[in-house]
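In: one predicted model, sequence on top.
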Amino acid sequence: MSIKSFAAKIFAKVVKAQIDSWANNPVKAQEKVFNQLIKQAQHTQFGQDHQFSKIKNQQDFANFVPVKDYEALKPYIERVKQGEQDILWPGRPIYFAKTSGTTSGAKYIPITKESMPSHIKGARNAILSYINETGNSDFVNGKMIFLQGSPVLHEENGIKVGRLSGIVAHFVPRYLQKNRMPSWEVNCIEDWETKVEAIINETISADMRVFSGIPSWLQMYFERLQERTGKTITEIFPNFNLLIYGGVNFEPYRPKFESLIGKPINSIELFPASEGFFAYQDSQKEKGMLLRLDAGIYYEFIEADSFFEENPDRIGIADVALGVNYVMIISTNAGLWAYNLGDTVIFTSLKPYRVLVSGRIKHFTSAFGEHVIAKEVEEALQQAVTEHRVEVSEFSVAPQTNPETGLPYHEWFIEFNKQPDNLTTFAQSIDEALQNQNSYYQDLIQGKILKTLVISPIVENGFQRYMKAIGKLGGQNKLPRLTNDRQLADKLYELKLVETNDE
């Protein structure tokens, strides 16, 4: 065992003890964060506008600070962008993480000197938790790759602006600098396809042991490697033993990844966003990701079913229940207050608090009142994939409300790596699995309001071509699993990415 590997195990034990100290006292940890946030922001413009001086508890906070999306917070952020101080948080942020919003155009998410360490420690502690539980630390001696956006930043009124992953690239710990790939020069390449080819050139002969990134873009990288060499990823990198991913549910990708890699592989799931690093998989044995309750983020939860009602109940961590779909609301030491992140989560454990990301509150299909969410379509597809021994690369679902003939239906756009023997039977399997999860959808099918879902196969690399066409290929961009309109569907047809279905 190398000195570096041994040191990693010792460090992992120390950090695990620190994690346990707050994970075993979750309500107290959240109360501490809440009180610190309110106290520190009391004299900011936002704090004065929302009477922070009168806030003593969570209920006061809910009374004085309504839930806000980016648009509601934007007037404050615009003032920060102009260089004003003490608007959302004391002083000014050190960075803006620029994201490509679907409804608000570009979003500028503040990152402060207080919030930046949380982004770094989240990923670090995920890896250290893995080392502590498994005893596997040999990978620290090899190369690690993090598929991310360009680290090139620009300034606006003295505040540096860039993609979160590019910002984080500036904070890679010194002890990992020699292990980290790709090179800085390659990481700065903006065009994603050019960048992937350059990454392959740099890594193909290296001792790669850890790969990290969004599954769809890791898959693209692995496929290009396989095309070039004719080998599985394990044959190319025999010491590869850990996959780190986040952003989307990995299960639909798992069969394809195991085929590309050549064997099952240990993995760590992360829940990062520009707004904060919220959770990570802390155990290979338990389901869900550990919610970080000591990281400068105060959490509130609203049941997704009642989210669009007037004044829905907002609850803290002490009152959540297992198995309920919640919209996650955050207040942070970056100056986001009662902020609707847009993500929905389900708790899988309350001791400690672990969550699964179930989807997006705006990414659903409910054109007929069914309110189907991402978790439901992903699990339905996974069941059918296993049953029919099919491989799926990517998919998205949209309602078809005005078909040329017959009843309306859900249209599933699926890019297959291995197609089913019978597309109609495969569609029926997905449909039955979806009905078993969603009683509203079941009622619509059985009441002959909707007909069984229809699968429209997508041509090879079709979704990559779609993302490129809309300017969102690579980086942290993700294909929505669900839409409630035909915008994405119509674009797929316009680009001629839908195969002719003869069944």
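Out: Great, that's in hand.
In: going forward, measure contacts between C-alpha atoms and count neighbours the same way
Out: Noted.
In: excluding covalently adjacent residues, which one is nearest to V140?
Out: S5 (6.2 Å; CA to CA, 6 or more residues apart in numbering).
In: surely the one you found is within a strand?
Out: No: counting by DSSP: H, G, I helix; E, B strand; the rest coil, S5 is not part of a strand but helix.
In: wait, what's in contact with it?
Out: By CA atoms under 8 Å, 6 or more residues apart in numbering, S5 lies in contact with 137-138, 140-141.
In: any chance of the residues you listed in TSV, plus distance to D20?
Out: TSV is the format used below for the contacts of S5 (distance: CA to CA, whole Å):
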residue	distance to D20
S137	21
D138	24
V140	24
N141	27
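In: highest neighbour count among those?
Out: S137 (21 neighbours; other CA atoms under 10 Å).
In: got the contact list for it?
Out: Contact analysis of S137 by CA under 8 Å, 6+ apart lists 5-6, 8-9, 131.
In: in CSV: these, plus distance to L350.
Out: Below are those laid out as CSV (distance: CA to CA, whole Å):
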residue, distance to L350
S5, 33
F6, 33
A8, 29
K9, 27
I131, 23
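In: for comparison:
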Amino acid sequence: MTIKSVLSKPFAAFAVWQINKWKHNAVNAQNKILKKLIEEAKETAFGKDHHFAEIKTHSDFKAHVPVRDYEGLKPFVDRVVNGEANVLWKGKPLYFAKTSGTTSGVKYIPLSKESMPEHIKAARNAILSYIHETGKADFVNGKMIFLQGSPTLSVKNGINVGRLSGIVAHHVPAYLQKNRLPSYETNCIEDWEQKVDAIVDETIHEDMTLISGIPPWVQMYFDKLSEKAAGKKIADIFKNFSLFIYGGVNFEPYRAKIEQSIGKKIDSIETYPASEGFIAYQDSQKDKGLLLLADAGIFYEFIPADEYYNDTPTRLSLGEVELDTNYALILNTNAGLWAYSIGDTVKFVSKNPYKIVVTGRIKHFISAFGEHVIGEEVEHALLSVANAEQVEITEFTVAPQVAPKMGLPYHEWFVEFSKAPQDLIAFSKKVDAELQKKNIYYFDLIEGNILQPLIIRTLQKDAFVNYMKSEGKLGGQNKVPRLSNDRKLADGLQKYIA
């Protein structure tokens, strides 16, 4: 035990004390944030256009500010990108987080001097909450790795631009810098495969105790480590590795393979960071719900997912939500995003405190025949059967086949197995039965002979890695969508069918 691990415990206790001040009074915290956001931005161009000076309540806010996605907010963002001040938020942003949009091309998400510290504080508090609850702090003595995008920044009209994970790398607290890997030079490597190879070389002989990243890319790191170490398990390479932090995708489809690679079960913390704001993190090892950060410069709104495409959907504040309802998440932030649809869907699993699970993307669904199947449902259907039959999944995605050469339309599943089922047809039937249980509309379509049961295509080893590489989307913050309502991804995977 070192002085750092000893001091981390009272530091963690203090952080949790601060969290608890708003954790059980989250609605009040949200009301204060809305008022503060409106007051801070009422003299901006957006605030004047939307009559912020007249807004006193959430009802007023909804009357003046419509829900927009990035495309809808783009005319204002473009003014900020072009160097104009006081447009969406006072002054100019500290950074633009650069992301890839499906319809908008490159997206520039502003990060302000008020919002940037909230990203850092949330990541810190996720770890401190873990220390306080478990009493485990020895991992702070070892080396920590954060698999992330390049920290190299470009400049656009005087404002630094980069990937969120690369920007965050510039704000790692000084007390963590000595423990942090990889080196800055390695982190700057753009080619993901070269970067992971360099990270393996830098870390394989270090005392790695904490590893963080998006699960499929962490798995790639583990595979390369094991290969270099003559097939050793990660727990044998890093004997003190004890904490895995992840976010960006649901961990469950990757859990079995990652735990197999490690060689033992270790504690993990799920986080929900986005370029638009750090939204939630797992504050307890006793449940999987993520604590919604109600006092972090973001005022949240929630639209019932089945109303999202209505002309006038219901917009709820935190105090109005219900448990187990799928909501589209809407953000209002201290970086100047207003009634902004982030594209994610969430469900509340607790209201005291307010905890969520991420259920998917509002645009990632299949509804070729009105079934509106969502990510949470396909993940449950596949994993419940796979776990029961000791089948292991590397990656998967689903798309509709609306015009097959023969027979009825169907949902086509592309699955890369690390341990395949003995009888694929029987396995497919069980997965289809589970999906029918989860989605009544899908059940009706199967029963009514409008759809035939799903068909699983088994993919070659590394199919998804090779596909993402071919699309220039290997590594970093890139993720494979679970569901598509078109055939672009499905057609791209055809050549990888085993």
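Out: Great, that's in hand. What you are looking at is a predicted structure, and each value in this text was computed from that prediction instead of being measured.
In: what about the helices in the stretch 251-400 of the first structure?
Out: For the stretch 251-400 of the first structure, the helices defined by DSSP state H, counting those that start in this stretch cover 254-261, 374-388.
In: the strands in the stretch 51-200 of the first structure, which residues?
Out: With strands called from DSSP state E, counting those that start in this stretch, the stretch 51-200 of the first structure shows them at 95-100, 106-111, 143-146, 154-156, 159-162, 180-181.
In: right, and these - which one's nearest K472 of the first structure?
Out: strand 95-100 (8.7 Å; CA to CA).
In: next, the mean deviation of the closest one compared to the second structure.
Out: Its aligned residues in the second structure lie a mean 0.3 Å from strand 95-100 of the first structure after superposition (mean CA distance after the TM-score superposition for the first structure).
In: re earlier: relative to V65 of the first structure, which of the strands of the stretch 51-200 of the first structure is closest?
Out: With distances scored as CA to CA, the stretch of those nearest to V65 of the first structure is strand 106-111 (18.9 Å).
In: could I get the buried residue list for that closest one?
Out: In terms of neighbour count (16 or more other CA atoms under 10 Å), strand 106-111 of the first structure has its buried residues at 107-111.
In: also stretch 307-319 of the first structure?
Out: By 16+ other CA under 10 Å, the buried positions in stretch 307-319 of the first structure come out as 307, 314-317.
In: so how far does that stretch reach from one end to the other?
Out: Start-to-end span of stretch 307-319 of the first structure (CA to CA, to the nearest Å) is 17 Å.
In: stretch 287-302 of the second structure now?
Out: Using CA to CA, one end of stretch 287-302 of the second structure lies 23 Å from the other.
In: also stretch 473-484 of the first structure?
Out: Using CA to CA, one end of stretch 473-484 of the first structure lies 22 Å from the other.
In: next one: stretch 452-466 of the first structure to chain centre, how far?
Out: In this view, stretch 452-466 of the first structure has its centroid 22 Å away from the chain centroid, taken as CA atoms, centre = their mean, to the nearest Å.
In: what lies in contact with that stretch?
Out: Here stretch 452-466 of the first structure has contacts from 394, 409-416, 423-424, 427-428, 431, 445, 473, 491-492, 495, 497-501, using CA under 8 Å, 6+ apart.
In: how about the strands of the stretch 301-450 of the first structure, start to end?
Out: For the stretch 301-450 of the first structure, the strands defined by DSSP E, counting those that start in this stretch occupy 325-332, 339-350, 353-360, 391-400, 409-418.
In: and those: which comes nearest I199 of the first structure?
Out: Of all those, it is strand 391-400 that lies closest to I199 of the first structure, at 21.5 Å by CA to CA.
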